[in-house]
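Novice: Predicted model and sequence follow; I will ask about them next.
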Amino acid sequence: MDKIILISGNSKYTITLDPSVWIFDDRRIDLTTYFSQEKEDKDPLEEYTKAVSKHWDREIMEGAVYPPTLKTEKKYEKIKMLTGTFGIPLRPFLQNAEPNPDAKMVVVETSEGEIEFPLEEAFEFILKFSEDGKPLTSDGPVHLYYGDGSNQHNPIKNVKQFNIK
């Protein structure tokens, strides 16, 4: 139970988070570059259109076969997963909990105490769940980073629960 995190409180649903499975989640982000890159709003439809166009162009140029370059890309992704430092945005989980209209704050409960944040700020949080390909066992299961990365060198550790108020 130490590795399970709850989102509960003034919301329609209680959400149970298991950081050990996030390594397979497509929403994971590489924290070694995330805070140093330029932030840009991405339109999911536009991203999908670009991916389909790239695939279509590849089929036209190389034919509808399994090109050898895809094998090397898969191998690189596997190595990256086994050695990378990853996080995941808290936003989709908070959205799934559906905070009630009168909810204004999120209390982050850690083993050291509680820290209160405005709900809008909590939507921007990043949860680090992996360091060099290993789960955060000693001071985890997650580390909490602010959306702007201002606490990048001193994240909130030992997060146990998020309580919406």
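Specialist: Looks like it came in fine.
Novice: can we go C-alpha only for contacts and neighbour counts from here?
Specialist: Fine.
Novice: Let me see the ranges of the helices in this protein.
Specialist: Counting by DSSP state H, one finds helices in the chain at the ranges 44-62, 68-83, 91-97, 119-122.
Novice: Now do the buried residues in the last one.
Specialist: Buried positions in helix 119-122, judged by neighbour count with 16 or more other C-alpha atoms under 10 Å: 119, 122.
Novice: another one to put next to it:
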Amino acid sequence: MEFIIPIKGAVKFNITLDPTVWIFDDRRIDLDEFFAGEYVYKDELVEYTKVTSAHWSREIIEGSTVPPTLKSEKKFERTKLLTSTFGVELKPFILNAEPREDATKLVIETIEDEHSFLLEDLDSLLLKFSHKGKPLREDGPVHVLKKDGSNINTPIKNVTAFRIE
């Protein structure tokens, strides 16, 4: 099985995706929390600005300090990575490929068949890349899920490519 997925078709840039590295991506979403309704969407820019502002204010008031090493926090994060189910949003990858202005749909190619979605519906799609800490080797490399959970039991599996038309 190939773990690289191309984005091709009516795009300015043909891109290849490697889901095996997304476990280290800050954009990953814990799908267990997401579908249980416990996930809180965080805007990366807003979060970065808040953290940076708080750090800057603390340094002005208290002076520079070396942050403590929190071994228990690191151990918890490592355990979570090895036991949770993760995914990422599909939209940023498609937008990076820069679909042409005349493009209207996304075709998800699989080993068996094809599934079509309007480009307007990109916000509703997630790519699941791990299940309980393990990559999707049998029927992966990704499963395509809808954010509303309507296909959580029957995701699109065995994805080979994303084609923009």
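Specialist: Noted; the coordinates are in hand. What you see is a predicted model; the values in this text were computed from it and never measured.
Novice: follow-up on the earlier one: can the helices of the first structure go into JSON lines with extra columns for distance to residue 136 of the first structure?
Specialist: Shown next, in JSON lines, are the helices of the first structure (distance: least, C-alpha to C-alpha, whole Å):
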{"stretch": "helix 44-62", "distance to residue 136 of the first structure": "30"}
{"stretch": "helix 68-83", "distance to residue 136 of the first structure": "13"}
{"stretch": "helix 91-97", "distance to residue 136 of the first structure": "20"}
{"stretch": "helix 119-122", "distance to residue 136 of the first structure": "21"}
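Novice: contacting residues for residue 17 of the first structure?
Specialist: 4-7 (C-alpha atoms under 8 Å, 6 or more residues apart in numbering).
Novice: coming back round to it: so which of the helices of the first structure comes closest to residue 29 of the first structure?
Specialist: helix 68-83 (10.8 Å; C-alpha to C-alpha).
Novice: Contacts made by that closest one with the rest, please.
Specialist: Around helix 68-83 of the first structure, the neighbours that count as contacts under C-alpha under 8 Å, 6+ apart are 23, 131-134.
Novice: quick check, distance from it to the centre of its chain.
Specialist: Distance of helix 68-83 of the first structure from the chain centroid (C-alpha atoms, centre = their mean, to the nearest Å) equals 20 Å.
Novice: Quick check: buried residues in stretch 150-159 of the second structure?
Specialist: Result for stretch 150-159 of the second structure [16+ other C-alpha under 10 Å]: buried residues 155-159.
Novice: quick revisit: can you select the buried ones among the contacts of helix 68-83 of the first structure for me in PyMOL?
Specialist: Filtering the contacts of helix 68-83 of the first structure down to the buried ones (16+ other C-alpha under 10 Å) takes a single PyMOL command:
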select buried, resi 23+131+133+134
